[in-house]
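**Q** Quick one, fold the following:
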Amino acid sequence: MPDAELVLRSTRVITPAGTRAASIAVAGGTITAVLPYDAPLPRGARLEDVGDHVVLPGLVDTHVHVNDPGRAEWEGFWTATRAAAAGGITTLVDMPLNSLPPTTTVGNLRAKRRAAAGRTHVDVGFWGGALPDNVADLRPLHEAGVLGFKAFLSPSGVAEFPHLDQDRLARSLAEIAAFDGLLTVHAEDPHHLASAPQRGGPRYADFLAGRPREAENTAIATLVAQARRLHARVHVLHLSSGDALPLIAEARAEGVRLTVETCPHYLTLTAEEVPDGASEFKCCPPIREAANRDLLWRALADGVIDCVVTDHSPSTADLKTDDFATAWGGISSLQLSLSAVWTEARRRGHGLQDVARWMSTRPAGLVGLRRKGAVEAGRDADFAVLAPDETFTVDPAALQHRNRVTAYAGRTLYGVVKSTWLRGQRITADGAFTAPRGRLLDRNP
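**A** Sure, this is the predicted structure:
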């Protein structure tokens, strides 16, 4: 009989071997065994029986803009990690931009960690940034524990985080490849963006025309060529263009070390339903048409797209004006991502086993968090307990995000998160939260 302080029991547990009734033994924050449902309770263990609610591995969101320090009025570690916990996310990885300073030097990483210390309700890791002038900082950042690097191929929207041109991309990627690091990239080609019609105003159709699929397709082709040449690890962030999928599939079949993510908003929202002036739907690259969404779902089912993460990119409400040209681009969805994806996945015939793979197992694997992402012995006892058939209507006032602006307002979603557990401790249930228990994570050696 394994050691256990806690046994979490459910008739439906998502494990790597499938969904089954099971009792999960936990000791010291680690899963010690996944036992048969009716296994005897280990001596001294406390039983938590969640009945028919589904136990998933805690979600891992590798694309979150916390914006702290420096722009904490947009979001912050306290609010972002509460929202994550409320949505079943137990680990997030913070992007290096939109905070001041950006995470582009070891000193700036220390400032980021100081801002987060003692204020995280879930575990938090950090990306470093690759800028035109910081190639010499990349290896020290890697050695200091960042999980990888973020770069833009077109303007980022904030002056302190400039994009890489072709030459600087090659230099940065060569340096990162030298220590087998991971470069994640916002892939939109600046020349295609510059030549597209740029019209201000409230019409979503005008904004969409200004961010054409060709900008993504061309940038991804550039990344494929560089990854192939350098045998480097490259990850395409927030894919929205279905046109790029054949190129991605072909490159991967050739052995190019390319991974790809998409986001809940590309899988659940469509251009046809975005009201004019509703900049809560604005993001870059943009939400595209329903037919394009179908292509993304097919690629996700086929494994061409690896994972689903939020790109949670909040701002204060005043920056979400009704002019799509000047409004801040970003969608807040940390608390709603699991329910949003599950709602559309179930409609398309996918199961929670698939959702756990897309939103927990594969993101954890992407950044090398070997203790995360699965309900199995030796992993952290991180769980999301979900009532998959219950529904709720999204009320912005009920969100934990600092600024309660959401593209999902008024939508009815399936999947109510009943409780979230971090290393065997329940951190939220029924709207109540414990004191922060999150840890700051380094890259695994």
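**Q** From here on, just use CA atoms for contacts and neighbour counts.
**A** Noted.
**Q** What segments of the stretch 151-300 of the chain are helices?
**A** 166-178, 190-195, 204-209, 213-230, 245-253, 264-268, 290-302 (DSSP state H, counting those that start in this stretch).
**Q** One more, so I can put them side by side:
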Amino acid sequence: MSTADLSTGRRAAPPGARLDLVIRGRRVITPEGERGVEVGVRDGVIVAVEPLGAGLAAEEVTDLAADEVLLPGLVDSHVHVNEPGRTEWEGFASATRAAAAGGVTTIVDMPLNSVPPTTSVEALETKRAAARPSAFVDVGFWGGAVPGNTDDLLPLHEAGVFGFKCFLIDSGVPEFGHLDPAELETDLTELATADALMIVHAEDGAVIGSAPAPHGPHYADFLASRPPQAESVAIGQVIEVARRTGGRAHILHLSNADALPMIAAARAEGVRLSVETCPHYLSLEAEHVPDGATAYKCCPPIRDAGNQDRLWQGLRDGLIDIVVTDHSPSTPDLKALDTGDFGDAWGGVASLQLGLAVVWTEARARDLQLTDVVRWMSAGPAALVGLPTKGGIAVGKDADLAVFAPDEAFDVEPAHLHHKNPITPYAGRRLSGRVRRTLLRGRTITDVPTGTLLRRGEV
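**A** Down below sits the predicted model:
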């Protein structure tokens, strides 16, 4: 099947015809929990989920090995692909190959750091043209909210973006400006008329401006330049604007657990607020970042182990809704690998291929289950962006699946990653859980791109 735009919604086919594929396994993660079932697929859609032993027949039948678990394909709603314009950082072919290798079957691309950024319908079509021939998994798009483009927001919404990203601080690239609180309120008021989602990089520029400037090879100096109060102040601003406008707001890449009580209070009041965090905040600690190891630099920053424990508690308590990678790659020179200067290095962690293994490794050490990981990394992101046929193994869902060996350990070797620039803070780290096979609409992803471009509302 060639890559093409496709509606995100499908109905299960009539049950009488022969199935194309049956996968049988003792461990299958379904919305009802982990079960032994047979999954029947026809025309790319799951049309049957029956108890193991039901005897479903198909042209192709796969029996999972004893050490394998069938997961729904992950949905990563926070990926910077950067094509066109900065394709040397990452491109759709390399990013979606990496996604497939990590069990991710749907990504939603951020509106920066491509050139042009996705801040108009014309720019969206330019990005779709770049993605269409080379996507190995399904791809959706966020729009961007920047100073001066309020009139572009609703046309972008009608054109099918899944929501809008804004920054409350310098984004790091000149073509994607940040909003001040008044502009945020103007734009969220506009988006509330269409019940569209605003996703926010929430750090406060005034707090960071009063902190020491980042410099040199010591991570502690960089950490001091992005204090936790910067997140707390900005999240407070988002809450106030969402309260006044009634709009839907989502906090991106939460790293500061101090903000969780105010998030809980806002939700209890009825503010429409959701929250994500990322694998690096759940697995890496500031205390263990080596001098000069700029692969660890991201904004907001990786914080201390005690903070990490509280983020995990936030997931347990349901205050943090989803876990997505914030895959934000760059070329080696921009990471200042030669000098190790955290002040000069680009801030971003590339982990699209590794997110599942990283989160599962940490989750199992904390007595959490694969059902939890699937809720945070598949079902939750699909619900956030409005993809009802993604994120679950159930009748009527797309047959986007990952065959996962949760007990198989491996050491991260950057040369084996599909990211265009395999720079990673996980180099040499031992992880649990290997993806052995990824299927998109019932077909194993191979060297031929078969991903589709998704549009909001085509359900």
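**Q** Pick the most deeply packed of the helices of the stretch 151-300 of structure 1.
**A** helix 264-268 (a mean of 25; mean count of other Cα atoms under 10 Å).
**Q** so it corresponds to what in structure 2?
**A** Matched against structure 2 by TM-score structural alignment, helix 264-268 of structure 1 falls on residues 279-283.
**Q** Mean deviation, the matching stretch versus structure 1?
**A** When structure 1 is overlaid, stretch 279-283 of structure 2 sits 0.2 Å from its aligned residues on average, using mean Cα distance after the TM-score superposition for structure 1.
**Q** Show the contacting residues for the residue in structure 1 that residue 76 of structure 2 lines up against.
**A** By TM-score structural alignment, residue 76 of structure 2 lines up with residue 61 in structure 1. Each residue near residue 61 of structure 1 by Cα atoms under 8 Å, 6 or more residues apart in numbering is listed here: 89, 91-93, 309-310, 359-360, 363.
**Q** Now distance to residue 69 of structure 1 too, for the helices of the stretch 151-300 of structure 1, in TSV please.
**A** Shown next, in TSV, are these (distance: least, Cα to Cα, whole Å):
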stretch	distance to residue 69 of structure 1
helix 166-178	26
helix 190-195	29
helix 204-209	31
helix 213-230	31
helix 245-253	36
helix 264-268	26
helix 290-302	34
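**Q** and of the ones you listed, who's closest to residue 380 of structure 1?
**A** Smallest distance to residue 380 of structure 1 across the helices of the stretch 151-300 of structure 1 (Cα to Cα): 25.3 Å, for helix 264-268.
**Q** which other helices and strands contact the closest one?
**A** Helix 264-268 of structure 1 sits against helix 290-302, helix 337-347, with contacts defined as 3 or more Cα pairs under 8 Å, 6 or more residues apart in numbering; DSSP states H and E.
**Q** ok, average deviation of the following helix or strand past the shortest one from structure 2?
**A** Scanning forward in sequence from helix 337-347 of structure 1, with DSSP states H and E defining helices and strands, the next element found is helix 352-356. On the superposed models, the aligned residues of structure 2 are on average 0.3 Å from helix 352-356 of structure 1, with distances taken as mean Cα distance after the TM-score superposition for structure 1.
**Q** follow-up on the earlier one: I'd like the helices and strands packed on helix 264-268 of structure 1 laid out as JSON lines, including distance to residue 331 of structure 1.
**A** Compiled in JSON lines, those are given as follows (distance: least, Cα to Cα, whole Å):
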{"stretch": "helix 290-302", "distance to residue 331 of structure 1": "17"}
{"stretch": "helix 337-347", "distance to residue 331 of structure 1": "11"}
